[in-house]
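Peer 1: coordinates only, sequence not included:
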């Protein structure tokens, strides 16, 4: 299912209070930092002095981390703040894997860049954003909720809804004088009713969709493992598409940002249409047929092509 070349997952060193994550040559911490700073209303991490700060929930613990670049971006340093250093090596491994997944460090972008160099639109994108990674959402529930929250509204309001959702139902931790929020867990949301989400000021249907997804995950009927075991992109998409509130766009968004399926392609995305219109100087947004023709050479890199084109807009 994943035909991209994957890099070694153990490309990091454990120094207990800090973790050193080695990065591919085709990586720019600054480009990814620029992407992460696109919204001033982000609530799950903060950026100060070119470092990223966030809380990572572990099984029965929380690690608060600082993520920064080292030695001209040849490595990423993860530093544990306060007294949140996990004492168990397995939990430090969990944090390292989370950050590597978040930055998609395990994917070899050389084939993507080779393909993009000959593509009229992508050549501009990779020149502008070289080293950018498909910044992921490792937690499936968070990815599904973000996809649902963002349906049929602009990005700025989607961030507002996410902040309300997180601050109403998520967990918080104070560390070194700062407050860090963590995304709600399915078990936090599943027992709620639509009325309990009224303060978020979003549609009743979106509330119902969030509750439904939380229930499926709490019951073990929807997991990353089940989706990955589906055997193909189309089968995984069909599993998601059968869930109330999740259509082709949301399904492909989740498969792209969370499951890391390279051929995931949210072809109906308005942002993708606007980016293509902008880059090609079109008078109107391209049709689906035109997009399929333009993307004919993107096979197994549709997710990265989409992500890079989005970057022209946000």
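Peer 2: Yep, it's here. Because the structure is a prediction, the values reported are computed rather than measured.

Peer 1: use CA for all of it now, contacts and neighbours both
Peer 2: Will do.

Peer 1: Between its first and last residues, what's the separation in stretch 24-39?
Peer 2: 27 Å (Cα to Cα, to the nearest Å).

Peer 1: A further structure is provided below for comparison with the first:
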């Protein structure tokens, strides 16, 4: 139940010229029922956990600036203004040096056309690395539409609501408090339920201090530790590093949409297999995941 006390943090962020507000809003508009995120043409309201407390993040995004307000049900242990600013910068993709990428590849015979079609494209991030990984696990080997439905039921099963009425994506402690049967009732397979529970416990035990890595992610260490969790493979790691930390060099060669759109980009009659896609993406390191994002943008309405 919400407490009588509400704590509010705010921050202001200047945005670069031509900031692509629509990409961020489309990413958070994936669920049409909008029970955990509510999106209109210029703003996002999102339920999340903050220091173990239900919170609502409101982002108002104008042409040149973003205003963020975080309303927390209760009193967190510390002033969260700096942490809020850092989180919003990541969510907006402002930590990504996309100008350098575009300068490098604007004349490339294939990528050049994509860059001209989507100038300034940044990858919107989840609020936390744990949320990014939970979404990646949920979406393994199923369609985006099916994953959205399972995610909604997973969040509802956790049952954490902010006083505004928005459901909050659960943190590792709340997920660990669920059992496998309840997760399966939310639509997760047995394997995915077990993986989510194992991931949550690894975070709680300190084996995966996901939030502690936000400042300077030790990518190789994160990858190695995540791959030790049963049910997490290379695609989940690369996607989680992209959406959780903004790491732009994960190879998403196993992604069906990446392969399908690479086929379109190259004008091929056949779809490249994962191995061929991996070799093609390798030439764009350290930007492989950003290249994948440009390929996703060829069908942006699908909300990858």
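Peer 2: Received it, and whenever you're ready, just let me know what you need. Quantities reported herein were computed from a predicted structural model and do not represent experimental measurements.

Peer 1: Mind checking the TM-score on these two?
Peer 2: Aligned and superposed, the two chains score 0.84 in TM-score terms (TM-score structural alignment, normalised by the length of structure 2); 293 aligned residues with a Cα RMSD of 2.9 Å.

Peer 1: Just to be sure, residue 9 of structure 2 is in a strand?
Peer 2: Yes - Residue 9 of structure 2: assigned to a strand according to DSSP: H, G, I helix; E, B strand; the rest coil.

Peer 1: any idea how far residue 227 of structure 2 is from it?
Peer 2: 36 Å.

Peer 1: Repeat that for residue 43 of structure 2.
Peer 2: 36 Å.

Peer 1: who's more crowded, the two?
Peer 2: residue 43 (20 against 15; other Cα atoms under 10 Å).

Peer 1: which residues does the more buried one contact?
Peer 2: 25, 58-61 (Cα atoms under 8 Å, 6 or more residues apart in numbering).

Peer 1: And residue 181 of structure 2, by the same measure?
Peer 2: With Cα under 8 Å, 6+ apart as the criterion, no residue contacts residue 181 of structure 2.

Peer 1: quick revisit: just the buried ones out of the contacts of residue 43 of structure 2, please.
Peer 2: Neighbour-count burial (16 or more other Cα atoms under 10 Å) is assigned, among the contacts of residue 43 of structure 2, to 25, 58-61.

Peer 1: in the stretch 101-250 of structure 2, which spans are helices?
Peer 2: Counting by DSSP state H, counting those that start in this stretch, the stretch 101-250 of structure 2 has helices at residues 111-117, 129-138, 144-158, 172-176, 180-185, 190-205, 219-226, 234-245.

Peer 1: Where in structure 1 does the fourth one fall?
Peer 2: Following TM-score structural alignment, the aligned partner range for helix 172-176 of structure 2 in structure 1 is 186-190.

Peer 1: what's the closest of the buried ones among the contacts of residue 43 of structure 2 to residue 135 of structure 2?
Peer 2: Nearest to residue 135 of structure 2, judged by Cα to Cα, of those is residue 25 at 16.9 Å.

Peer 1: The closest one -> structure 1?
Peer 2: Looks like residue 25 of structure 2 aligns to residue 33 there (TM-score structural alignment).

Peer 1: Where does that match fall, secondary structure wise?
Peer 2: Using DSSP states H and E, residue 33 of structure 1 sits within helix 29-36.

Peer 1: the inter-axis angle of that helix versus helix 120-128?
Peer 2: 110 degrees (axes from the mean of the first three to the mean of the last three Cα atoms, to 10 degrees).

Peer 1: The following helix or strand past helix 29-36 of structure 1: how far from the chain's middle?
Peer 2: Per DSSP H and E, the first helix or strand lying C-terminal to helix 29-36 of structure 1 is strand 45-48. Chain-centre distance of strand 45-48 of structure 1: 16 Å, with Cα atoms, centre = their mean, to the nearest Å.

Peer 1: Kindly report the same for stretch 158-178 of structure 1.
Peer 2: On Cα atoms, centre = their mean, the centre of stretch 158-178 of structure 1 falls 17 Å from that of its chain.

Peer 1: cool, stretch 47-57 of structure 2 as well?
Peer 2: Computed by Cα atoms, centre = their mean, the chain-centroid distance of stretch 47-57 of structure 2 equals 16 Å.

Peer 1: Pull out the buried residues from it.
Peer 2: Across stretch 47-57 of structure 2, burial judged by 16+ other Cα under 10 Å covers 47-50, 52-57.

Peer 1: want to throw those residues into JSON lines with distance to residue 142 of structure 2 and secondary structure?
Peer 2: Formatted as JSON lines, the buried residues of stretch 47-57 of structure 2 follow (distance: Cα to Cα, whole Å; DSSP: H, G, I helix; E, B strand; the rest coil):
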{"residue": "47", "distance to residue 142 of structure 2": "25", "secondary structure": "strand"}
{"residue": "48", "distance to residue 142 of structure 2": "25", "secondary structure": "strand"}
{"residue": "49", "distance to residue 142 of structure 2": "27", "secondary structure": "strand"}
{"residue": "50", "distance to residue 142 of structure 2": "30", "secondary structure": "strand"}
{"residue": "52", "distance to residue 142 of structure 2": "30", "secondary structure": "coil"}
{"residue": "53", "distance to residue 142 of structure 2": "31", "secondary structure": "strand"}
{"residue": "54", "distance to residue 142 of structure 2": "29", "secondary structure": "strand"}
{"residue": "55", "distance to residue 142 of structure 2": "30", "secondary structure": "strand"}
{"residue": "56", "distance to residue 142 of structure 2": "29", "secondary structure": "strand"}
{"residue": "57", "distance to residue 142 of structure 2": "29", "secondary structure": "strand"}
